[in-house]
Every structure is written in structure tokens, then in C-alpha cells.
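> 3D, please:
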Amino acid sequence: MAASGRSGSSSSFNSSSRGVPPQFDQPASPADLTFTPTSAVSALTSESSAPEAPLGPLDLGPPGYTATIKLYERTPNETTVFLGPWEVINTEPRRVVWQCSYAGEVLEHFLPSDHPTEVFPYTLHAQHRRFGDPRDMELYLNFREPHRIRYATLNGVFHDEFIEVQYEFTTIESSIQFQGDIRSRDLIDWFDVDVVWSDNHRRTDSYGNVRGLGTIQRMKLWRDRYSTFHYITFYANHRRRWKEYLVHDFENEFRQRDDRHRRVQLNARGTRRGSASESSHSQNRDRRFSASSIFRPRQNSSASHGSSSSSSHSYQSGLDIRYLGIQFTRNDRVQPGSDDYRRFLQLWDFAHEADGAFDVPFPTNHVELPSPHVNGTGLFPHVNGIAELPSPELFGSLASVPEPSSPGDSGGTP
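Below you'll find the predicted structure:
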């Protein structure tokens, strides 16, 4: 039977007593010839009657915990804090309050932004643990920038400074829930990618090295809890910044698809279809500066603007790229058909079908005040299905109008 305690004296006791047969000393005759059974009983009685020191509390370790975090890591004061349930406080400053395993302990994680969509939890690519389950990478959660951590006990504040936050969760479900709570977006799935590129950041540089926006990263698919729209995020390590794109800003059909090399190319809405070379030539042509462009007639520029606006699509995505290319990682440790590439194809259709129910994406980062006429607490009376506003005539609250005075009421003689 496995030991019930996670750490502490109970586990060490079980490990030391397991598999070792008990040993008893052989009875030896006493040297004193006056030894009798009665004297032996009296000796035991005298020893048991002596007062014994009380036993100290048995430390069985913390009870069930959700995650751990290390403070003062790689120092003599390194401490591991066992974290339990958490609560996200959305008031300024926005923070996560953890209930620790021991009484009187509270750990506060101050988030860098008051907007949930500007907080990005980071997990490593499965390549960092080649012989493990790729899903287990979600157990190790960190952030790319230092965050403030405040840890207080019954004895006072033990830690209050900015550190590189690294959580280690006990279950994948708790990690997914935590990421969704701090972003106000549900984590749908994640995909390991080899490289992500666009028309502005090519897949390879001039020397043939694979660059793009980011390499060996984990892309995540989110669903906003407020607008229910889907987003994809990844860390552009070559630009050292986060990238987030709305799924609705791309067309459902892939511009290019290569199942053999696990590549797809997402075409942005409102852009004309063309090859990558054409888009690069058009960008270079726009950057050219000529004297003829200075003296170009105003009518020509307005006419060209009108023709371009009429030929474009009705919906403009607002993206600064024409397409986004993704090459997914091959992982032989997963079952065929359930790899990251196949899952992305299925979830991409699902996300587009769900987001297609709305014409325009719902705005984020805004607040709506509750209206009494929406929740039914202040409904107006209806007549034939038409709402009527309250009239002051019904309540007898018309403003009194003074009557005009006649010339004879003034008391003077005409």
C-alpha cells in the first residue's frame, strides 16, 4: 500500500519500516540471583508510573494542494509554497489570491495588466521533454516577464518582490482552469509548431536559416468568455513579443495546405489572392519614392482610392499581414490522426462555424451597466405591443400656468 502522506515524517517512517522483518533480543537470565517474576513486574510498574514527556505534533505534510511555487530560488532561503484554491480579483491592481496549505498563509500574484487579454501564460514546447507526454508540459506554467509575488504568513510578510513566476501544477485540468481565469478566455487546445511565419516575416532569412516570427513554440486556441469568439496566440521568440490573432480575421479555407509537411497558410480577410512573390513586389513598389508621385493629380489619387475600396471585400480584418503560415511538429508519441496538425484542422473548422454566427466581432475590454428595462425590474406598460412612456397627465403632475391678469385687477383707476 502506498504511503498516504506526500511528505513529512509519515513517508520516511513507511519507507524505513517497509520490507524489514522485526528483530527481537533473545531473553537472557539476569545476573542478580534474587530475580523473580514478581520483582520484574514491580520494576515495570515503577517505570510506567513515571511522568512521560508529551509527544510533539506529527507533521504529515500539507493536505491536497493544486500547485507549487518556489521563492528565493537557488539561494539558501529557497522555499517551496504549496498552493490550494485561487481567486482572481479583478479590481485594481488585478491579482490572483492563493490559499496556501497551512493556516495563515496567503500568496498574492499581481498581474502586470488590468486587462485579462494582455496576460499570456507560457508553456514550453514538447521538444524540451522528449521522452514525456506532450500534455504534461501544461503542468509547468510560467511567464515571460517578472511579476510581483507577495507571500505572507502568521509571522508577517515573508516575500514581496518581482520574480520570474514558475508554477508546477498537479493536474492538467487545474492548469487549464487557471490559465482561463487569468485571461477570461477558455483554453480550448494547444499545438506544438516548428515555425510560424507571415508575408512580413519570411520563413527563412537571406542565409537560408529558418526564422519566421517564432520557432519551436506552443500555439494555443482560446474562446473568449464574453464574446465567445476564438483567438490563437503564440510567442514570437525572434521578436520577443506575443502575437494574438482573431480567427474571424482569416478565411475558413486555407490558402495553401501540405499534409505531408504539416503546413497550412491562413489567408487574411479582405486581401486579394496572390502569390507570396506578388505581395512582396507590391510592398517594394509601395515603398518606392519618385518625383512623379509628388505631382500626381488629386483626381487620380481619389479615383484610384475609390476603385480600390469598391473592389475590396466588405469586411476588413485590420491585420498587418496578408497571410500566416504554420508548420506543425511531428510527434511519434501520439496516436495517428490525433496529432497537433489534425486537431488544428478540425478545431479551425469548428471555430469558424461558431464565430460565423455573428457578422462582426464583439468588442472586448469594455463594461456595460445593467439596465432595469433589460432585466425586467423597470418595464414600461405596453399597449398593443408598443411601450408607452409615463405621461405627467396621468399622475396629475402638470405644471401650473399662471392666468393673465386683467387691467381691472390691478386696483388702479383707468
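> CA atoms for contacts and neighbours, from now on please.
OK.
> Quick check: Ser175 is in a helix.
Yes: counting by DSSP: H, G, I helix; E, B strand; the rest coil, Ser175 falls inside a helix.
> Output the contacting helices and strands for the helix or strand that contains Glu253.
Secondary structure from DSSP states H and E places Glu253 in strand 250-258. Applying 3 or more CA pairs under 8 Å, 6 or more residues apart in numbering; DSSP states H and E, we find strand 250-258 packed against strand 263-268, helix 340-355.
> Alongside the first, I'd like the structure of this one:
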Amino acid sequence: MKVKETCIIACFVIALLGMRQTLEAKWGLEDVIEKGQILYELGGGSNSILNPESVTEDELPILLKNPKREGYLFGGWYLDENWEERIYRIEDTGGKRLYAKWNLCIEPNRNVQEYPYKAKDGDLLLKDLTYSFLYELETPGNPGTRIQDLLQQKYASEYQCPQGLCITPDYIIVSSYALEEDKLGALTLYDRTSHTYIMSFGMEADSHLGGIAYDGKALWICHSNSKEVERISYAFIKKLAGVSRQNFIDITSCFERYPVDNTPSAIACMDGQIYVATHHVYTPGILCAYTYDGKSLTADKKCLLPPKVQGICRDEAGRVFLSLSYGRNQSSYLNIYSDMDHLQKNFWTPSARVEMPPGSEAIAVENGLCYVLFETASYKYFEGSDGKGTCKYPLDKILLLSEESIFYD
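Below you'll find the predicted structure:
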């Protein structure tokens, strides 16, 4: 063989060896995952001692536990480093590399104080008022608890988005829809005094569940995609909650359905009537009052509302509150009117307006406190699952705002 050909072959062999070393360094080919072996990419976290390093057929299935990382919320185990293929359990003995996803912890008080308010003339700023949070109550889809909630079968979907809120003598009730169209939404009951979770009721899938209201005998629930409101006996709900040992019960076939003239987004029960509000983004919304006769709803009166209405309620003094929001990084507002007549005649000019961080939804007022539910901690807004970005100032707790601080501070 000629010297020139020998040199070419030698260079080719050296190049192949170098390429192999490069590939091994880049792809970790020397780190072959054996059958039954599980490798964890923790991203700075520490693993649970209950997560196995290897599995056998006899041990399957194995429920994966949550790792921990200071200052972060665990966002789930994934089979890929781009966090697209979710995994909850080990169900076979194939070798696996699991990737932990992390999200920064939500600090609601800090987000209220550091939010960049627009501070328009005459507006009150939430950060300057007297407020607190229901820290004990974990809303559906909360990033800190949603994985365990699913594994404990509290919901049909991990990705719940809270929408409606009402307070009864026994419960605080939150409605939520599932981000997956084929999964059930939920009505979640919390103890009125301790704020602890009691149970959840499955609601219709592929429905944008909206506001909920209590009229003393029944619950009313908005379905904006079907222009209907649903009614279910409160006594029935209370009985199920008292006797059931399950965390979740599908009650989708237990409702009475009533069509309405306007698309239902928010709802309130006042003066023996059902008030249904329609959310419009750029044009005034609509508020219709309906009378229920035990068989049907009859439209009685109608008025206009500001755009972006998400919630409506009235306090003991007769003042009407509206929750207004649209956009994961646009301010929410709480509009307050002296009475229903004021709202109907001059909805553009409230008696007071409070600017808040984004994503306010349903509201309720009781004992001088305004309860405000936010949706920005849900997967859609907190992690931007719809590809439209994330909320920079999410709130994962129900806000408690003092009425006294609005009118007298």
C-alpha cells in the first residue's frame, strides 16, 4: 500500500474515533439505560426516597412521587427534556430517563404589591387597600397541588381552570372547567369554616363552565358554550357530600337545564330572580334578569354592562360589584355601584373602581369581605399551555378584600 493511501486510511479511522467520542459526549451513549432501570434528571431538585432506581414486573405499577426544590413548584415528570410527554406511573420494565419540570413558587402578596398598576385617576389600587388571602383553600388546578389532586382522584383532569364562586351556609363552592375537551369539569366543595376540601362533583365535558350562584334552595351554573344554565338541588348536593366516601362523583346527568336569551358567563341570585351576565370583550356586556316558576325561566328585564364582565354579586347594603378582566397580563378591575338602579342607568361610572392584577373571575361578598377568584394559576395561564404566553403576576389564592378599606380608608 502506498504511503499516501495509508495516511488517508489512518486519518479516516482517527476521524471516526473522534466522531464517536463526540457523539458519546453529546448524547451520553456510554450511559446506556438497562431494562428496569430508571434515571432521574432532577434539574437542581432532590428526589423522593420512595422513587425507585429500578423496577421488576412484580412491583408494577409504581406511582411516581414528587421531588422537591426550594423556591419551586414541581410541574410533573416527563419522558422528554422538552416536557411534552407526561408520565404519572411506571407501568413496564423498559429503561427510562425521567425529567422533572419546575415552576417558580407563586407568592400572591408579593405579586399584588409588585404588579405594575396603571393607576388611572380615581382608581383605587389593591396594594393600598386592606386585603388578605384564603391560604388554606387550594383551588382546582392549583400548580402546587394539582398533581396530587389527580392522583387522589379529586378531579377527572389535572388541568382545571377555576371560574365560578359562591358561598352557602355550609360550603365555599368553586366551579372549574377542564382544559382538555374530553375531560369533566368540576364543582368543588370546601368546608365553610375550615376551608378544607370536602369533595368534587363532575360537570359536563367540553363545556366552558362559568359562574355559579345559590338561591337558598338550589345551585345555578353557567354554560356559555350552550347558552344554558343548569339547576341542581342544594339538598341533593349536601346529602351526597355527607354520605359519600369518594373524592369525586360524576353528576352530569343530575341537572335540570334551562335555555336563556343571553350567553351566560356570570350569575347571581338577587331579589328572587336569577341575574345572568354576558361577557363581551370590546363592546358592552348584557345583564338579563329571569324569574323561575319551578318549570322554566322567564326573561324579565335587561340592561347593559361594561365590557369584560366575569363576575357579579351584591352586598348587604345593596351595592353591586362587578369583576372585569380579559388578558393574562392586563389589569383586572372591581367596579362597585351604589345599587342596581345605578348600574342599570350609568354602568360606565361606578361609585368606586379597584385595579387588581390580571385574571379576576367570580366574586362574592359576605360579612364586609369581597371574595375574588383568579384563574391565572391554572396551567393555561401560569405555564402558557395554549402558546399565548404566561401570566407574570399570577394569584393562586382567593383574595379577601375589605369593603371598609374601599369606602372609608
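> List the TM-score for the superposed pair.
The TM-score (TM-score structural alignment, normalised by the length of the second structure) is 0.22; 153 aligned residues with a CA RMSD of 7.0 Å.
> ok so, going back, would you format the helices and strands packed on strand 250-258 of the first structure as CSV with mean neighbour count and distance to Trp222 of the first structure included?
As requested, these are exported to CSV (neighbours: other CA atoms under 10 Å; distance: least, CA to CA, whole Å):
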stretch, mean neighbour count, distance to Trp222 of the first structure
strand 263-268, 21, 17
helix 340-355, 16, 10
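> who wins for proximity to Ser311 of the first structure among those?
Nearest to Ser311 of the first structure, of all those, is strand 263-268, at 15.8 Å by CA to CA.
> After the closest one, which helix or strand is next?
Criterion used, DSSP H and E; the element after strand 263-268 of the first structure is helix 276-287.
> Buried ones in that following helix, by neighbour count?
Ser279 (16 or more other CA atoms under 10 Å).
> so after that helix, what's the next helix or strand?
helix 298-311.
> Pull out the buried residues from that next one.
Going by 16+ other CA under 10 Å, helix 298-311 of the first structure has no buried residues at all.
> which helices and strands sit right next to the helix or strand that it is followed by?
The helix or strand immediately downstream of helix 298-311 of the first structure is strand 323-328, counting by DSSP H and E. Other helices and strands packing on strand 323-328 of the first structure, by 3+ CA pairs under 8 Å, 6+ apart, are strand 185-198, strand 263-268.
> ok and the strand holding Glu253 of the first structure relative to helix 340-355, angle-wise?
Per axes from the mean of the first three to the mean of the last three CA atoms, to 10 degrees, the angle that strand 250-258 of the first structure makes with helix 340-355 is 160 degrees.
> what residues does strand 250-258 of the first structure touch?
With CA atoms under 8 Å, 6 or more residues apart in numbering as the test, strand 250-258 of the first structure has contacts from 263-269, 317, 348-349, 352.
> from the residues you listed, which is closest to Gln99 of the first structure?
Once CA to CA is applied, the member of the contacts of strand 250-258 of the first structure that ends up nearest Gln99 of the first structure is Trp348, at 37.5 Å.
> where's the closest one relative to Leu221 of the first structure, distance?
Computed as CA to CA, to the nearest Å, the Trp348 of the first structure to Leu221 of the first structure distance reads 9 Å.
> what do the two both touch?
In contact with both Trp348 of the first structure and Leu221: no residue, using CA under 8 Å, 6+ apart.
> looking at the helices and strands packed on strand 250-258 of the first structure, which is closest to Phe234 of the first structure?
With CA to CA as the measure, helix 340-355 is the member of those nearest Phe234 of the first structure (14.1 Å).
> in stretch 162-173 of the second structure, what's buried?
Neighbour counts over stretch 162-173 of the second structure (16+ other CA under 10 Å) mark 162-167, 171-173 as buried.
> what would the helices and strands packed on strand 323-328 of the first structure look like in TSV with distance to Gln327 of the first structure?
Output for these, formatted as TSV (distance: least, CA to CA, whole Å):
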stretch	distance to Gln327 of the first structure
strand 185-198	6
strand 263-268	4
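> Which of these sits closest to Arg343 of the first structure?
That would be strand 185-198 among these, by CA to CA, at 8.3 Å.
> packing partners for that closest one?
The contact analysis (3+ CA pairs under 8 Å, 6+ apart) places strand 185-198 of the first structure against helix 172-183, strand 214-224, strand 323-328, helix 340-355.
> try 10 Å this time
Packing partners of strand 185-198 of the first structure (3 or more CA pairs under 10 Å, 6 or more residues apart in numbering; DSSP states H and E): helix 172-183, strand 214-224, strand 230-236, strand 263-268, strand 323-328, helix 340-355.
> need these in TSV with distance to Asn284 of the first structure, can you?
Below are those laid out as TSV (distance: least, CA to CA, whole Å):
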stretch	distance to Asn284 of the first structure
helix 172-183	39
strand 214-224	24
strand 230-236	24
strand 263-268	20
strand 323-328	17
helix 340-355	32
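> Skip ahead from the strand or helix carrying Met199 of the second structure and say which helix or strand is next.
Assigned by DSSP H and E, Met199 of the second structure belongs to strand 197-203. Following strand 197-203 of the second structure in sequence order, the next helix or strand is strand 209-214 (DSSP H and E).
> Tell me what angle that next one forms with strand 197-203.
Here strand 209-214 of the second structure runs at an angle of 120 degrees relative to strand 197-203 (the same axes, to 10 degrees).
> other SSEs contacting whatever helix or strand comes next after strand 209-214 of the second structure?
Using DSSP H and E, the helix or strand that follows strand 209-214 of the second structure in sequence is strand 218-223. Strand 218-223 of the second structure sits against strand 160-167, strand 171-178, strand 209-214, strand 228-233, helix 234-243, strand 256-259, strand 266-270, strand 273-278, with contacts defined as 3+ CA pairs under 10 Å, 6+ apart.
> how about those in CSV, adding distance to Ala362 of the second structure?
CSV is the format used below for these (distance: least, CA to CA, whole Å):
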stretch, distance to Ala362 of the second structure
strand 160-167, 5
strand 171-178, 9
strand 209-214, 6
strand 228-233, 16
helix 234-243, 20
strand 256-259, 21
strand 266-270, 7
strand 273-278, 11
